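Chemist: Attaching a predicted model along with its sequence, questions to come.
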Amino acid sequence: MPGWARAYVRTVEAVNYRVGRFAMYLLFVIMGILLWSSITKIGRVPALWTLEMAQFTLVAYYLLGAPYSLQLGTNVRMDLLYARFNPRTQAIWDAVTVFFLIFYIGVMLYGAFGSTVYSFETGERNPTAWRPYLWPIKVIITAAFFLMLLQAIALLIRDIAVIRGEEI
């Protein structure tokens, strides 16, 4: 494989590794938010922001962890026939199917980017009592789809390397 392809895969996977490891700790943030919610309800002064903040944090946890999950190969896969293939055949199958993933993520990224721009332009807020601005979570969603797209391309490069009998 060319040097630029190896560098691309290493760089993307290093970024997604760090972002994914950071995202793992967002679970503790969610737990803290929900614990605070419980404490304030016991004190009969419920915080209005806790449910939405927990939901936003869960979205960040889930979407920022997705490229890391894809990188580790822990994503859900139908192994009825796939597990019986040799590594080269698996790589060929993965190289074909990753184009569907790239298309899907491209469409999602396009929609997320448009929604984020709209949110910035209009000062979009959630129609609840707390009324938080929506652009911060939309930026995170857009960044997560972008990282997922980069990771899918890195997987394609890895699959091509395996098909050619090389390792990255």
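Modeler: Arrived safely, thanks for sending.

Chemist: make it CA atoms for all contacts and neighbour counts henceforth
Modeler: Noted.

Chemist: helices or strands up against the helix or strand containing E13?
Modeler: Element membership for E13, per DSSP states H and E: helix 3-24. Other helices and strands packing on helix 3-24, by 3 or more C-alpha pairs under 8 Å, 6 or more residues apart in numbering; DSSP states H and E, are helix 50-72, helix 135-163.

Chemist: and V117, which of these is closest to it?
Modeler: Among the helices and strands packed on helix 3-24, the nearest to V117 by C-alpha to C-alpha is helix 135-163 (8.3 Å).

Chemist: Report the distance from that closest one to the chain centre.
Modeler: 8 Å (C-alpha atoms, centre = their mean, to the nearest Å).

Chemist: Next up, a structure to set beside the first:
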Amino acid sequence: MLSIVRGFIAVIDAINYRIGRIVMYGIFVLMGILLWSSVSKTFFLPSLWTLEMAQFAMVAYYILGGPYSIQMGSNVRMDLLYGGWSLLRKAWFDLLTVLFLMFYLAVLLFGALSSTAYSLGYWGGAPLSFFAGLLTGAEEVGRMEQSSSAWRPYLWPIKAIMITGIFLMLLQCLSELLKDVLRLKGETV
């Protein structure tokens, strides 16, 4: 059983590490979009897509980089008391707080699934059955949601990225939870 837990931790950490290292360079994509926005506003006609595309790039950068941030321990903490605690006490506290985070992420994931189903033209109350129906062919995509801006992009791609990022964050939290359990049992992580 211990080898399965260690294998799960290794796989999730490897996936989120690789995705995080790739997404880290998304800041250059964002900079390029904002640079083009400045150049086009100064010398040409302003581009309609730059502001909203910069927002989408920032969401992708933030949401897909979150699991990597948790894995590297670079998330924000109140270090007033935590920094002076022993590793065992930190593990107990992290075990408790990661459970709250996982509950929050599960609620957020359900909301993202509902929002994505809505953006694909589903107005019902069971988004999971809608996605299952899409896979089996029982459901089909309806009138897709578009932004209300002048550019009017479809919103489902960024919402799908949000689902992916929240799911990866949930898996990383589970990995961190299992690491804390191993630490409490006296195992090396």
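Modeler: Looks like it came in fine. It should be emphasised that the depicted structure is a prediction, and the values quoted were computed from it without experimental measurement.

Chemist: okay, the helix holding E13 of structure 1 sits on what stretch of structure 2?
Modeler: Mapped onto structure 2 using TM-score structural alignment, helix 3-24 of structure 1 covers residues 3-24.

Chemist: Pull out the buried residues from that stretch.
Modeler: Neighbour counts using 16 or more other C-alpha atoms under 10 Å place F8, I9, I12, D13, N16, Y17, I19, G20, V23 of stretch 3-24 of structure 2 among the buried residues.

Chemist: Distance to L108 of structure 2 added to the residues you listed, as CSV?
Modeler: Listed next are the buried residues of stretch 3-24 of structure 2 as CSV, based on distance: C-alpha to C-alpha, whole Å:
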residue, distance to L108 of structure 2
F8, 23
I9, 23
I12, 20
D13, 21
N16, 19
Y17, 22
I19, 21
G20, 20
V23, 21
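
Chemist: Out of these, which is nearest to M72 of structure 2?
Modeler: Y17 (8.7 Å).

Chemist: residues contacting the equivalent of M144 of structure 2 over in structure 1?
Modeler: In structure 1, the residue paired with M144 of structure 2 is G123, using TM-score structural alignment. Counting by C-alpha atoms under 8 Å, 6 or more residues apart in numbering, G123 of structure 1 touches Y133, L134, W135.

Chemist: And the contacts of the helix holding E13 of structure 1?
Modeler: By C-alpha under 8 Å, 6+ apart, helix 3-24 of structure 1 touches 60-62, 64-69, 71, 147, 150-151, 154-155, 157-158, 168.

Chemist: quick one: the closest residue to A106 of structure 2 other than its chain neighbours from L101 of structure 2, how far?
Modeler: Among residues not flanking A106 of structure 2 along the chain, L170 sits closest, at 7.4 Å (C-alpha to C-alpha, 6 or more residues apart in numbering). Note on L170 of structure 2: its distance to L101 of structure 2, by C-alpha to C-alpha, to the nearest Å, is 8 Å.
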